[in-house]
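Enquirer: the following block contains a protein sequence and its predicted model.
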Amino acid sequence: MKNGSNQNWDSYYSENRDFSLMTSQALTKVLAHVDARLEKICLDLGCGTGQLTRELFHRGYTCVGVDLAESALRTAKSLTVQASSLTYIRGDLETLQSTDLPRRQFSLITCKLVIAFVKDKERFLKLAHDSLAPGGTFAVVTPVFGSKICEKKPGICVSSEEIEKQLGDRFGNVTVEPLGDVECFISHRQS
């Protein structure tokens, strides 16, 4: 099945391919921006094979991972312990509605290596904003133009200025956290 960015994600993941993993150290940097007073509930948009979703689960989060590719979700489920606080659902980020999610509000929403493939970023950012609890954190992890990754794979990169502006327009605040070859754009829903 093809999504709005004309990528065949099922085929990609069926070939046992995956994207770069987020290191434990990088995740610790991101989590330093999360309000520890909020209940640990995470939505991982574009979870792929679930590496980040599982890491957050092991750090005490109740997690929902969403991805379009059934093959990626099969892999994620096969690598996951059975737990009611860790679920995966199939969903197209171009059409996903908050009513498709098992919860209405999350204290943390992650989006790792996905934003470059989302066609309607305004709609996507609205979904993220509306799905965040007051004070919640939205973390967009992506390579940006000018990085070493973009020299080889420009199609997976975004403009740092553009994503900062889009997040700023929706959330009102943006912090950029360098994470090696990628950057994490962190925004919060105002209380």
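Expert: Okay, I see it. What you are looking at is a predicted structure, and each value in this text was computed from that prediction instead of being measured. Numbering: from 1, shown residues only.
Enquirer: drop to CA atoms for contacts and neighbour counts, all remaining ones
Expert: Will do.
Enquirer: which SSE is the residue most central in space within the chain in?
Expert: Geometric centre of the chain, nearest residue: residue 111, 1.4 Å, by CA atoms, centre = their mean. Secondary structure assigned from DSSP states H and E places residue 111 in strand 106-112.
Enquirer: quick check: the residue nearest to the centre of the chain touching residue 141?
Expert: Yes - when contacts are counted by CA atoms under 8 Å, residue 111 is listed as touching residue 141 (6.1 Å).
Enquirer: quick one: which helix or strand includes the spatially most distant residue from the centre of the chain?
Expert: Outermost residue of the chain with respect to the C-alpha centroid, by CA atoms, centre = their mean, is residue 151; its distance is 23.0 Å. With elements taken from DSSP H and E, the one containing residue 151 is helix 148-152.
Enquirer: ok, structure two:
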Amino acid sequence: MGYTQPEQWHEHYARGERFRAVTDTERALLETHLRPAAAATALDVGCGLGELALHLCQMGYAVDAVDYAESAIGLATAAAPADAKVHFLHHDIERDSLSALPQAIYDLITFRLAYAFMTNRTWLLNRLREHLRPGGAVCIITPLADTVAAGRRGIALAEEEITLTTAGWRSAERFDADGLLFLVLREPGTAATACADKGRPAPQALAGAGVVVTDAQDRVLLGWSVRRGVWELPGGKPLAGEALEHTAVRELHEETGLQASADDAQVLAFLTDATHGIPRLTAAVRVTAHHGEPAVREPHLILRWEWHSVADLPRLATALFTPSAHVLETVWPGLFSSLPPVHRHFVRQLPRSEEPSPQRETDRCSPRRSPAREAR
């Protein structure tokens, strides 16, 4: 399903179209693993017509159910029993401020057939865990990529993406729900970010550019390496005779689809270190203006691109490519408490202070809506 805008989902529900109903197996798993022992609150993300939200209400939760399709919220509200403790809210969980949610803290947060359509999943889970009561749980019910047709992979998660989702949680229980993955996450962890290289390169000197680009919420773009299992900045090797500013914008476009001018690319510093005994030179490049939306252009290299809050980077649950960490530390000095050795040769100072804020990101998220997002 190729929907990319909330209006398309609004029309989907308005036409009377539906999705797979909650099964008895799902209800049994919810009863077994997530029934509250006392009064509790739940947040159902991507609630659609509210079937799961109403079942959670029957289990004993007071439920806030959100969806960015206005027609879904209208239909769910009209169909809900008058005495149901469920509040349906028109809300874009990725674009609207989480401070607008009715509750500050939830005992359970659910995504049913919705999580695969979230654009910046790592960032979103980091924000939602700030709204999860100690002892609470996140439940994700989703198709798996190897169980759906190739043309429908966008509605499902691959195993590599499940690994990314469970990273940073001390407890991750998996169950089968009639072919759907039923995933329960508990106890978010706080381990410091580890740095990792990608293995031994070809025996030659290495040179490249690491590109720092941020969005309107001052989040930085990172990609998950398919083969190496690390987060990394956009970037790559210069072509023969190519200026590094041109390298930066070319690689940014080739890898992510984002477009920028070389006039908006600034080489801040040259970083020198070594890997496996081979000298390595990395140009730290800051791109200050761009347009477009990030997309996976080289799927054999990068699984997905996500915007990350800078304040989250010192506590990533998965590894960060060492040169990318050095470049990020150049843009935001003092971001990491410790890094592998590197020599920095500064070319220019940053045009303005770019210090990550330690405050909760949910308290300063912009309510701005995006004109486009992946289909749900």
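Expert: Structure's in. What do you need? These figures come from a predicted structure and were not determined experimentally.
Enquirer: overlay the chains and give the TM-score.
Expert: Overlay of the two chains. TM-score (TM-score structural alignment, normalised by the length of structure 1): 0.87; 186 aligned residues with a CA RMSD of 2.2 Å.
Enquirer: rewinding a little: matching residues in structure 2 for the strand holding residue 111 of structure 1?
Expert: Residues 106-112 of structure 2 are matched to strand 106-112 of structure 1 when aligned by TM-score structural alignment.
Enquirer: check the offset of the matching stretch from the chain's centre.
Expert: 17 Å (CA atoms, centre = their mean, to the nearest Å).
Enquirer: what are the boundaries of the helices in structure 1?
Expert: For structure 1, applying DSSP state H gives helices covering 9-14, 24-31, 51-58, 70-78, 121-131, 148-152, 160-171.
Enquirer: which helices and strands does the second one pack with?
Expert: Right, the one you point to is helix 24-31 of structure 1. Contact here means 3 or more CA pairs under 8 Å, 6 or more residues apart in numbering; DSSP states H and E; on that basis helix 24-31 of structure 1 packs against strand 175-179.
Enquirer: the strand it packs on against structure 2, how far on average?
Expert: Compared with structure 2 after the fit, strand 175-179 of structure 1 shows a mean deviation of 0.9 Å (mean CA distance after the TM-score superposition for structure 1).
Enquirer: quick one: that strand to helix 24-31, angle?
Expert: With axes from the mean of the first three to the mean of the last three CA atoms, to 10 degrees defining the directions, strand 175-179 of structure 1 sits at 180 degrees from helix 24-31.
Enquirer: next, the buried residues of strand 175-179 of structure 1.
Expert: By neighbour count on 16 or more other CA atoms under 10 Å, the buried set for strand 175-179 of structure 1 is 176, 177, 179.
Enquirer: next one: stretch 143-154 of structure 2
Expert: Of the residues in stretch 143-154 of structure 2, those buried under the neighbour-count criterion (16+ other CA under 10 Å) are 143, 144, 145, 153, 154.
Enquirer: do stretch 97-104 of structure 1 as well
Expert: Buried residues in stretch 97-104 of structure 1, counting neighbours by 16+ other CA under 10 Å, are found at residue 101.
Enquirer: centre of the chain to it, how far?
Expert: Distance, stretch centre to chain centre, for stretch 97-104 of structure 1: 16 Å (CA atoms, centre = their mean).
Enquirer: just to revisit the earlier point, show me which of the buried residues of strand 175-179 of structure 1 is closest to residue 15 of structure 1.
Expert: For these, the residue nearest residue 15 of structure 1 by CA to CA is residue 179; the value is 27.5 Å.
Enquirer: if I look at the counterpart of the closest one in structure 2, how far off is residue 157 of structure 2?
Expert: Under the alignment defined by TM-score structural alignment, residue 179 of structure 1 is paired with residue 177 of structure 2. In this structure, residue 177 of structure 2 lies at 15 Å from residue 157 of structure 2, with CA to CA, to the nearest Å as the measure.
Enquirer: contacting residues for the spatially closest residue to residue 71 of structure 2 that is not a sequence neighbour?
Expert: The shortest distance from residue 71 of structure 2 to any non-neighbouring residue, by CA to CA, 6 or more residues apart in numbering, is to residue 10 (5.0 Å). Residue 10 of structure 2 sits next to 69, 70, 71, 72 when contact means CA atoms under 8 Å, 6 or more residues apart in numbering.
Enquirer: what's the distance between the second one and residue 76 of structure 2?
Expert: To tie it back to what came earlier, the one meant is residue 70 of structure 2. Residue 70 of structure 2 sits 10 Å away from residue 76 of structure 2, taking CA to CA as the criterion.
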